[in-house]
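Visitor: predicted coordinates and the sequence they were generated for:
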Amino acid sequence: MRVLLKASMDTEKANEFIRNGTMGKLLQESLEQIKPEAAYFTSDHGKRTAFLIFDMEDSAQMPVISEPFFLQLGAEVTFAPVMNVEDVQKGLSQMGR
């Protein structure tokens, strides 16, 4: 299932990782593990935030994916199922059957 992960990082913990030069490594390791089809980084409600869209094959992946964000960056993490245009079209074509 295609999933959107939103990770809003604690500012002080993220500042520490940026100051000591390890933020890039942490993000790269997470991206290599998750293998997102898209990854975007911005601010949201005043916090550094990552939006990652990826295929989650099993919900048992949630702890493995989210714990580095929780433990190292004090992040608020959410998961939400999402659809691309093809998914929406497929779903709509099945309505009314």
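Guide: Yes, it's here. Numbering: from 1, shown residues only.
Visitor: rest of the way, CA atoms for contacts and neighbours
Guide: Will do.
Visitor: report the buried residues of the strand ranked longest in the chain.
Guide: Determined from DSSP state E, the single longest strand within the chain is strand 47-55. Residues Lys47, Arg48, Thr49, Ala50, Phe51, Leu52, Ile53, Phe54 are the ones in strand 47-55 that count as buried (16 or more other C-alpha atoms under 10 Å).
Visitor: list the contacts of the next helix or strand after it.
Guide: Helices and strands here follow DSSP states H and E; after strand 47-55, the next one along the chain is helix 61-73. Helix 61-73 is touched from outside by Ala7, Met9, Asp10, Lys13, Ala14, Ser30, Gln33, Ile34, Ala75, Glu76, Val77, with contacts defined as C-alpha atoms under 8 Å, 6 or more residues apart in numbering.
Visitor: try it again with 6 Å
Guide: Helix 61-73 has contacts (C-alpha atoms under 6 Å, 6 or more residues apart in numbering) with Met9, Asp10, Lys13, Ala14, Ala75.
Visitor: mark which of those residues are buried, thanks.
Guide: Met9, Asp10, Ala14, Ala75.
Visitor: take a look at this one as well, against the first:
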Amino acid sequence: MKMLVNVILPIEPFNSMVRDGSVGEIIGRVIDDIKPESIYFSEQDGSRGAVMVVEVPDASAIPSIAEPWFLNFEAHCEFRIAMTPDDLKRANLSKLAEKWNGVHA
């Protein structure tokens, strides 16, 4: 399944890695290992951040995606399942609406 992974990189240790010149090599190794379909770097809540699209065969693959960010950058990672339009069509929303419409707890 596809997942969106939101990575928030705190100011430290990232600044120290920029200063000592190691950040590019480490990020390159992390990206090479994770092999995201795409990755974009941006600001997030005043910190550096990245958003990746990754293919996750099952939940046991999540640590191999998160740990490089946790261990190298003390990052915060959020995982969200991503649906394509075809996935949404296969969800059969009209059938779910029939089943749950008007049901109140």
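Guide: Right, received. Where do you want to start? Since the model is a prediction, treat every value here as computed from it, not as a measurement.
Visitor: quick one: TM-score?
Guide: Laid over one another, the chains give 0.85 as their TM-score (TM-score structural alignment, normalised by the length of structure 1), with 95 aligned residues with a C-alpha RMSD of 1.6 Å.
Visitor: from the contact counts, what lies against the longest strand of structure 1?
Guide: Packing partners of strand 47-55 of structure 1 (3 or more C-alpha pairs under 6 Å, 6 or more residues apart in numbering; DSSP states H and E): strand 2-8, strand 38-44.
Visitor: is it possible to get JSON lines of the contacts of helix 61-73 of structure 1 that adds distance to Val82 of structure 1 and secondary structure?
Guide: Shown next, in JSON lines, are the contacts of helix 61-73 of structure 1 (distance: C-alpha to C-alpha, whole Å; DSSP: H, G, I helix; E, B strand; the rest coil):
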{"residue": "Met9", "distance to Val82 of structure 1": "22", "secondary structure": "coil"}
{"residue": "Asp10", "distance to Val82 of structure 1": "25", "secondary structure": "coil"}
{"residue": "Lys13", "distance to Val82 of structure 1": "29", "secondary structure": "helix"}
{"residue": "Ala14", "distance to Val82 of structure 1": "27", "secondary structure": "helix"}
{"residue": "Ala75", "distance to Val82 of structure 1": "21", "secondary structure": "coil"}
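Visitor: deepest in the core, which of the helices and strands packed on strand 47-55 of structure 1 is it.
Guide: Between these, strand 2-8 has the highest mean count of neighbours, a mean of 21, where neighbours are mean count of other C-alpha atoms under 10 Å.
Visitor: that strand: how far from the chain's middle?
Guide: 3 Å (C-alpha atoms, centre = their mean, to the nearest Å).
Visitor: that one packs against which elements?
Guide: Using 3+ C-alpha pairs under 6 Å, 6+ apart: strand 2-8 of structure 1 touches strand 47-55, strand 76-81.
Visitor: which other residues reach stretch 77-89 of structure 1?
Guide: So stretch 77-89 of structure 1 is contacted by Arg2, Val3, Leu4, Leu5, Lys6, Ala7 (C-alpha under 6 Å, 6+ apart).
Visitor: contact partners for the fourth one?
Guide: Contacts for Leu5 of structure 1 (C-alpha under 6 Å, 6+ apart) come out as Phe51, Leu52, Thr78, Phe79.
Visitor: and which of the buried ones among the contacts of helix 61-73 of structure 1 is nearest to Ala38 of structure 1?
Guide: In terms of C-alpha to C-alpha, no member of those lies closer to Ala38 of structure 1 than Met9, at 18.6 Å.
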